[in-house]
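**Student:** what follows is a predicted protein model with its sequence.
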Amino acid sequence: MTTIAIAPEALSATITKVLGDLARAVTVQHGEVTVEVSAANYLAAMKKLHTAPGCQFEQLMDLCGVDYSAYKDIGTNGLRYAVVSHLLSISLNQRVRVRTFCANDDFPTIDSVSEVWAGANWFEREAFDLYGIVFEGHSDLRRILTDYGFIGHPFRKDFPLSGHVEMAYDAEQRRVIYQPVTIEPREITPRIIREDNYAGLH
C-alpha cells in the first residue's frame, strides 16, 4: 500500500506545531521543507522529529557539514559551520531538511544524533574528518576518510589545495614517512581565446 505524500505546506505546519520554540524557522522552498534549529536545541528537536505523530522520520538519509565562510549571504555575517541533515519518514512518505549552525567557529561542536539514528555514526565521523565538527556524545569519533596522521580538515574553505604534508616511502628506513609538501603552489588560469574569428564566430 502506497502512502500519498503530504503537501509541503501541511508538513511545514505540522513540524512548526510539533517543534514550537525549538525551531528558529520552518520554510518551504521549491517544494521542500527546511527546519532551522539552534545548536542548543538540535538534539531535542531531532528526537521530536523522529517520534512525534505527523513527523515519524524513522530514517536519517544523510548528514553533512557545510563551511559557509565563502558564501556571500551567510559567511560574511553569520556563523561559519553548519550541520545539514535529510530525514525520511517511510511510513508517512515525507522528507525534511534540518540545518543547524555550530555556535563556535574556532571549535565547532554539536550534539551527536547517533543515539536517535544509528546510521548517523559514519556520517558524523565524515563531517568531523572533513570539516572538524565535533559531535558530542559520539561513541567513536575519529577520522574515516583521511589517514590517521592527516593534518587539518580538507573540506574547509581555507584548507590549501596542496595540503600540509605528503606521504612517501623511504627506502633507507623501509617505511612510509610524512614530510612537508614539496609541491610548489600555483594558480591555474584558464586559457582565454581572443581571436576575432575563432571557430567562425564574428
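**Tutor:** That came in fine, so what should we check first?
**Student:** please make it C-alpha for all contacts and neighbour counts, starting now.
**Tutor:** Noted.
**Student:** residue ranges for the helices of this protein, please.
**Tutor:** 8-19, 42-51, 120-131 (DSSP state H).
**Student:** who are the packing partners of the last one?
**Tutor:** The criterion is 3 or more C-alpha pairs under 8 Å, 6 or more residues apart in numbering; DSSP states H and E, and the helices and strands that helix 120-131 contacts are strand 59-67, strand 134-136.
**Student:** for the shortest one, the distance to its chain's centre please.
**Tutor:** It stands for strand 134-136. 13 Å (C-alpha atoms, centre = their mean, to the nearest Å).
**Student:** which of the helices and strands packed on helix 120-131 sits closest to Q29?
**Tutor:** Closest to Q29 of those, according to C-alpha to C-alpha: strand 59-67, at 19.2 Å.
**Student:** show me which residues of that closest one are buried.
**Tutor:** If you call a residue buried by 16 or more other C-alpha atoms under 10 Å, then strand 59-67 has these buried ones: 59-61, 63-67.
**Student:** again with stretch 8-17
**Tutor:** Buried, per 16+ other C-alpha under 10 Å, within stretch 8-17: 8-9, 11-12, 14-16.
**Student:** thought V35 was touching L87?
**Tutor:** No: with contact defined as C-alpha atoms under 8 Å, V35 and L87 do not form a contacting pair (10.9 Å).
**Student:** quick revisit: could you dump the helices and strands packed on helix 120-131 into CSV with distance to I188 added?
**Tutor:** As requested, these are exported to CSV (distance: least, C-alpha to C-alpha, whole Å):
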stretch, distance to I188
strand 59-67, 23
strand 134-136, 34
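**Student:** next, the one to line up against it:
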Amino acid sequence: MTTKLETLEAALRNTLGDHISDLTVALGEVTVVVKASSYLTAMRNLRDHADLRFDEMMDLCGVDYSTYRDGAWEGPRFAVVSHLLSTSHNWRVRVRVFAPDDDLPVVASMTEVWSTANWYEREAFDFFGILFEGHNDLRRILTDYGFIGHPFRKDFPVTGYVEMRYDPQQKRVIYQPVTIDPREITPRVIREENYGMK
C-alpha cells in the first residue's frame, strides 16, 4: 500500500517530468526544484493537472544562499520558494526555483497563475532584489520608496546605509548617514561585583 507522500511524489514526477531538477521527500514534506526556463509551465501544470490541483499559493519568498552551509554553497545565489496547497487532494508541496544570474536575478512571475503571488513577489523584490518577469506592478512594498539596496541580502549591512529622522528646523523628515556608534553591551549581572551576594 502506498502512502500519501508516495502518491504525491509519483504524481509530481509524472506530471512535471523534465521540468524537475530535483525532488526530495524529507520530514514528511515534498520539495521540488524546477528549472528556471520552465518555471511558469511547471507551475501551471501543478495548478491545472487533475492529479495535482494545487489551487492555492500559500506563500512565496526569496532566499539568499550566499552564506548557506558556511559559504560552502556552490550553486546559484538567489532562489524563489513557493508553498502550494491542493484543497481537493489535501496535500502540500514546496517548489524552489533558482535565478540563473546572481548579478541580475530574474524568474517568471506567477501572478497570472495565482493572484496571491502579486504581493509576495513585490516583497521578494523589495527585500532581495529578485525581479519577476511579467509582473505588472513590481515596486517596493515594505521599505520606503527612496530606500537604497535590498535589506535581506546577506551582504547588506545590519545598520543600513542611511537613517531617517524628523528635523524640527526644516519641519520635515530627512535622511542622513547612519549615526549608530558601535559599543559593547555588558549585562548588569557581570558589571556589578556584588550582585547576588548577601
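**Tutor:** Ah, there it is. For clarity, every value in this text was computed on a predicted model and none was experimentally measured.
**Student:** before we move on, the earlier item: nearest to A82 of the first structure, out of the helices of the first structure?
**Tutor:** When those are compared (using C-alpha to C-alpha), the closest one is helix 120-131, at 9.7 Å.
**Student:** now do the strands in the second structure.
**Tutor:** Using DSSP state E, the strands of the second structure run over 20-26, 29-34, 56-64, 78-86, 91-98, 106-108, 131-133, 162-167, 172-177.
**Student:** of all those, which lies closest to R122 of the second structure?
**Tutor:** Closest among these, once you apply C-alpha to C-alpha, is strand 131-133, at 8.6 Å.
**Student:** that closest one corresponds to what range in the first structure?
**Tutor:** The alignment of strand 131-133 of the second structure onto the first structure (TM-score structural alignment) covers residues 134-136.
**Student:** stretch 152-159 of the second structure too?
**Tutor:** Counting by TM-score structural alignment, stretch 152-159 of the second structure sits on residues 155-162 of the first structure.
**Student:** if we can go back for a sec, need the residues touching each of V35 and L87 of the first structure.
**Tutor:** Both V35 of the first structure and L87 are in contact with 96-98, where contact means C-alpha atoms under 8 Å, 6 or more residues apart in numbering.
**Student:** got a ChimeraX select line for the buried ones in the residues you listed?
**Tutor:** This is how ChimeraX selects the buried members of the shared contacts of V35 and L87 of the first structure, with burial counted by 16+ other C-alpha under 10 Å:
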select :96,97,98
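**Student:** any idea which of the shared contacts of V35 and L87 of the first structure is closest to K47 of the first structure?
**Tutor:** Nearest member of the shared contacts of V35 and L87 of the first structure to K47 of the first structure, counting by C-alpha to C-alpha, is V98, at 12.3 Å.
**Student:** now do the contacts for the aligned partner of the closest one in the second structure.
**Tutor:** Matched by TM-score structural alignment, V98 of the first structure corresponds to V95 in the second structure. Neighbouring residues of V95 of the second structure by C-alpha under 8 Å, 6+ apart: 31-34, 81-84.
**Student:** check G134 of the second structure too.
**Tutor:** Residues near G134 of the second structure by C-alpha under 8 Å, 6+ apart: 108-109.
**Student:** contacts only, for the residue most central in space within the second structure.
**Tutor:** Centroid-nearest residue in the second structure: G62, 1.9 Å away (criterion: C-alpha atoms, centre = their mean). G62 of the second structure is in contact with 78-81, 124, 127-128, 130, counting by C-alpha under 8 Å, 6+ apart.
**Student:** ok, those residues vs E163 of the second structure, which is closest?
**Tutor:** The closest of the contacts of G62 of the second structure, once distances to E163 of the second structure are taken by C-alpha to C-alpha, is F127, at 17.1 Å.
**Student:** residues near T109 of the first structure, how many?
**Tutor:** By the criterion of other C-alpha atoms under 10 Å, T109 of the first structure has 21 neighbours.
**Student:** these two touch, right, R156 of the first structure and F128?
**Tutor:** No: counting by C-alpha under 8 Å, R156 of the first structure stays clear of F128, with 11.0 Å between them.
**Student:** neighbour count winner among the two?
**Tutor:** Using other C-alpha under 10 Å as the criterion, R156 of the first structure and F128 rank with F128 on top: 22 against 19.
**Student:** mind listing what that one touches?
**Tutor:** Applying C-alpha under 8 Å, 6+ apart, the residues near F128 of the first structure are 134-135, 141-143.
**Student:** and if we set it to 7 Å?
**Tutor:** By C-alpha atoms under 7 Å, 6 or more residues apart in numbering, F128 of the first structure lies in contact with V134.
**Student:** what about it, distance to E9 of the first structure?
**Tutor:** Distance, F128 of the first structure to E9 of the first structure, using C-alpha to C-alpha, to the nearest Å: 34 Å.
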